[in-house]
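Chemist: got a predicted structure here, sequence first:
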Amino acid sequence: MDLRTTYLGLELEHPLVASASPLTERLDGFLRLEDGGAAAIVMHSLFEEQILEEEAALDHYLHYGHESYAEALSYFPRAHEYRLTPERHLDLLARAKERVSVPIIASLNGVSRGGWVEYARLLEEAGADALELNLYYIPTDPALSGAEVEAMYLDTIQAVVESVRIPVAVKVGHAFTAFAHFAKRVEATGAKALVLFNRFYQSDFDLETLSVVPTLSLSQPYESLLRIHWIALLFGRVDLELALTGGVHSGKEAVKGLMAGAQVVMMTSAVLQRGPGHFCAVLSELKAFMEEKGYESVQEMRGVMSYQKVAEPAAFERANYLKVLASCCPLP
């Protein structure tokens, strides 16, 4: 049984990858993930806010939605509150490359050109095998159009792609008016892969203090369905590799992602809950499914449930919406 796959030009032993997480804020985290069975590791993100605190270009985006309330600035961590400075981040990457044998994919998280181009090059020099651009931005200004947001994204992607020799993947959220069209435009920048999708972290209300507070909950398996849906829609229709991230907790989600068309399947929440050894458990479930169904390689099963290959592609479109609503049972 051939479990090998390729991603961003990297030859991987199997398609299970460790996505960015707190586990890679220390060297021993890289070692544990490799020992646990991850085929590649995405390093935790270097944030734009760490790089460009004083830059006017970043200041423009940070103040969308701040209105006139000075206390809104307190929601952004101060430089000393980040666990690693940019310099320590680069040093950790270099040391990890010396100690682990699996590929390491660096991650930059932000929204504007800013200092990304410089740090993309520095991450490449520190030994990163590839680079993931994590574009996380909530446009709150009513004057800012969707077209402008997409143009901002594409401008940033293009600038980074042109500044490095290593392959670049783009990680985004799902909130686009026409995501398939945006994916084609990402393809035109020279990026090599799309990572679907970034999770939307929502704020909550503290009713005692009447304040808005950040919340964090680990992913659940049902969240993988949105990602699987879009990977199935895009597979074979864009010249980009596709990576599934979000909601992968077992071999079942991994199998679905690969059959939709994913090159790799990424995990974070399940690993944080169950430990790095969970990669081996999921890999065993993947092997068992392939053996049961007679698949001899990951390549053979990739995309068999994609939009282009299923018997009824309408199941991915509005027809599914109508069918789901029609099947809903009324209350007694």
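Modeler: On my side now, so go ahead.
Chemist: only C-alpha atoms from now on, for both contacts and neighbour counts.
Modeler: Will do.
Chemist: for this protein, which segments count as helices?
Modeler: 27-36, 48-51, 56-62, 86-99, 116-125, 146-163, 179-188, 224-234, 251-260, 269-274, 278-293, 298-301, 318-326 (DSSP state H).
Chemist: now the ones you listed as JSON lines including mean neighbour count and distance to R199?
Modeler: Converted to JSON lines, these look like this (neighbours: other CA atoms under 10 Å; distance: least, CA to CA, whole Å):
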{"stretch": "helix 27-36", "mean neighbour count": "19", "distance to R199": "22"}
{"stretch": "helix 48-51", "mean neighbour count": "20", "distance to R199": "18"}
{"stretch": "helix 56-62", "mean neighbour count": "14", "distance to R199": "20"}
{"stretch": "helix 86-99", "mean neighbour count": "17", "distance to R199": "23"}
{"stretch": "helix 116-125", "mean neighbour count": "20", "distance to R199": "22"}
{"stretch": "helix 146-163", "mean neighbour count": "17", "distance to R199": "17"}
{"stretch": "helix 179-188", "mean neighbour count": "16", "distance to R199": "16"}
{"stretch": "helix 224-234", "mean neighbour count": "23", "distance to R199": "10"}
{"stretch": "helix 251-260", "mean neighbour count": "24", "distance to R199": "17"}
{"stretch": "helix 269-274", "mean neighbour count": "16", "distance to R199": "12"}
{"stretch": "helix 278-293", "mean neighbour count": "17", "distance to R199": "21"}
{"stretch": "helix 298-301", "mean neighbour count": "18", "distance to R199": "27"}
{"stretch": "helix 318-326", "mean neighbour count": "10", "distance to R199": "23"}
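Chemist: comparison target, given below:
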Amino acid sequence: MDLTTDYMGMKLRSPLVPSASPLTGDIDNIVWMEDAGAAAVVLPSLFEEQLSMESYELHHHLTYGTESFPESLTYFPEPENFRLGPDEYLELIYKAKQKVKIPLIASLNGSSLDGWTDYARMLEQAGAAALELNIYSVQTDPDKTSDQIEQSYINMFQVVKAAVAIPVSVKLSAYFTNMANIAKRFDQAGVDALVLFNRFYQPDINLETLEVQPHVLLSTPQAMRLPLRWIAILYHRIHADLAATSGIHTAHDVLKMLMAGANITMLCAVLLRHGINHLRCIEQEMREWMEKHEYESVKQLQGSMSQKNCPNPSAFERAQYMRALQTYKPEWGRIYEPSYYHG
């Protein structure tokens, strides 16, 4: 059975790729992942603030004025030390490259042009097979238009793409007015792949300490519906490859993403919960399902349930929305009619 797939010009043994996480920042784990069947590995994100002096400016704005009233002295958290600095990140790539044969995809996380190009070249020289731009930016300026924001992302990609010879993907959030349009614009700009989607981790407020604190919730299988929908819409409408991420926990999730049109599926939360060896279970279950349903290859699956032959995807999506609402029945039984209610 042929599980191979193509991604950004690389031929991979399967569509199973561990995504950026604390697990992928350790050389022993990367070796373990290759042994367990990972086709490639995305390294943890290297943040823009690690490459410039902007972290000091960020700290200034976070702490400015807090001494004005005692109850807010500890409201904003001190910036924590990054686990991997720029030099350590380069060393990770270089040393891991000596121990594994699978492609190592470096990840850069930022929101401006500063510091990206020089370091992108260094990542390439250290041995990264490809680069993933993880664009994370929460826009708070009410005077900035959506077109200005989107064009800044395109510009950022183009600058990095021009600086390196290795493939470059972009990891996007789902919060665009027209996802199809921004995908097309990146495609026209020459992006090698789109990774759908980035997850925004929303902070929380600790009522006891009066501090804003990070709150990380690992994805659940329900999260896969959003990338599943958009990959099915974009498949064969853009030339760039498509990587599915978020909510992929089982072999069935992987198979659905492939049928929608994904080239690869990225795994994170499931490996954090169940361990790296769980890759073996997912691959084995994939093989069993494909054999049972007489599929001989991943490429035979890919895009088979996409919307490439649908003349009007918008009408299709609206029809599915209406169908879902009109056919739903509550699990607990009958819906009460107005006459059953008593004031």
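Modeler: Done, it's in. This one's a predicted model, so the numbers in the text were calculated from it and none came from an experiment.
Chemist: picking up where we left off before, output the helices of structure 1 as CSV; include the columns distance to V195 of structure 1.
Modeler: Listed next are the helices of structure 1 as CSV, based on distance: least, CA to CA, whole Å:
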stretch, distance to V195 of structure 1
helix 27-36, 20
helix 48-51, 19
helix 56-62, 23
helix 86-99, 21
helix 116-125, 18
helix 146-163, 14
helix 179-188, 11
helix 224-234, 9
helix 251-260, 12
helix 269-274, 16
helix 278-293, 19
helix 298-301, 19
helix 318-326, 24
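Chemist: I'd like the distance between E91 of structure 2 and G25 of structure 2.
Modeler: 11 Å (CA to CA, to the nearest Å).
Chemist: hmm, back to that, right, and the helices of structure 1 - which one's nearest Q308 of structure 1?
Modeler: Among these, the nearest to Q308 of structure 1 by CA to CA is helix 224-234 (7.8 Å).
Chemist: between helix 251-260 and that closest one, find me the angle.
Modeler: Relative orientation of helix 224-234 of structure 1 and helix 251-260, computed by axes from the mean of the first three to the mean of the last three CA atoms, to 10 degrees: 20 degrees.
Chemist: what's helix 224-234 of structure 1 packed up against?
Modeler: Under the contact criterion of 3 or more CA pairs under 8 Å, 6 or more residues apart in numbering; DSSP states H and E, helix 224-234 of structure 1 touches strand 193-196, strand 241-245, helix 251-260.
Chemist: so which of these comes closest to T209 of structure 1?
Modeler: Of all these, strand 241-245 comes closest under CA to CA, at 35.0 Å.
Chemist: what's in contact with the closest one?
Modeler: 7-8, 19, 192-198, 224, 227-228, 231, 235, 257, 261-267 (CA atoms under 8 Å, 6 or more residues apart in numbering).
Chemist: just to revisit the earlier point, of the helices and strands packed on helix 224-234 of structure 1, which is nearest A151 of structure 1?
Modeler: Nearest to A151 of structure 1, of these and by CA to CA, is strand 193-196 at 16.8 Å.
Chemist: how much does the closest one stray from structure 2?
Modeler: Here strand 193-196 of structure 1, set against structure 2 after superposition, deviates by a mean of 0.2 Å using mean CA distance after the TM-score superposition for structure 1.
Chemist: show me what that strand is packed against.
Modeler: strand 168-172, helix 224-234, strand 241-245.
Chemist: the ones you listed into JSON lines, with extra columns for distance to P15 of structure 1?
Modeler: Formatted as JSON lines, these follow (distance: least, CA to CA, whole Å):
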{"stretch": "strand 168-172", "distance to P15 of structure 1": "16"}
{"stretch": "helix 224-234", "distance to P15 of structure 1": "15"}
{"stretch": "strand 241-245", "distance to P15 of structure 1": "9"}
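Chemist: quick one: which of the ones you listed is nearest L108 of structure 1?
Modeler: strand 168-172 (9.8 Å).
Chemist: show me what that closest one is packed against.
Modeler: strand 130-135, strand 193-196.
Chemist: mean deviation of it from structure 2?
Modeler: Counting by mean CA distance after the TM-score superposition for structure 1, strand 168-172 of structure 1 comes out at 0.5 Å.
Chemist: quick check: buried residues in that strand?
Modeler: V168, A169, V170, K171, V172 (16 or more other CA atoms under 10 Å).
Chemist: which among the contacts of strand 241-245 of structure 1 count as buried?
Modeler: Here, 16+ other CA under 10 Å leaves 7-8, 19, 192-198, 224, 227-228, 231, 235, 257, 261-267 buried among these.
Chemist: picking that back up, nearest to A311 of structure 1 among the helices and strands packed on strand 193-196 of structure 1 would be which one?
Modeler: Of those, the one closest to A311 of structure 1 (CA to CA) turns out to be helix 224-234, at 13.0 Å.
Chemist: so how much does the closest one differ from structure 2 once superposed?
Modeler: Helix 224-234 of structure 1 sits 0.4 Å off on average (mean CA distance after the TM-score superposition for structure 1).
Chemist: how about residues contacting that helix?
Modeler: 180, 196-197, 242, 244-248, 253, 256-257, 260-262, 303, 305-308, 316.
Chemist: next, the angle helix 179-188 makes with it.
Modeler: Using the same axes, to 10 degrees: helix 224-234 of structure 1 against helix 179-188 is 70 degrees.
Chemist: now helix 224-234 of structure 1 against strand 241-245, angle please.
Modeler: Helix 224-234 of structure 1 runs at 170 degrees relative to strand 241-245, counting by the same axes, to 10 degrees.
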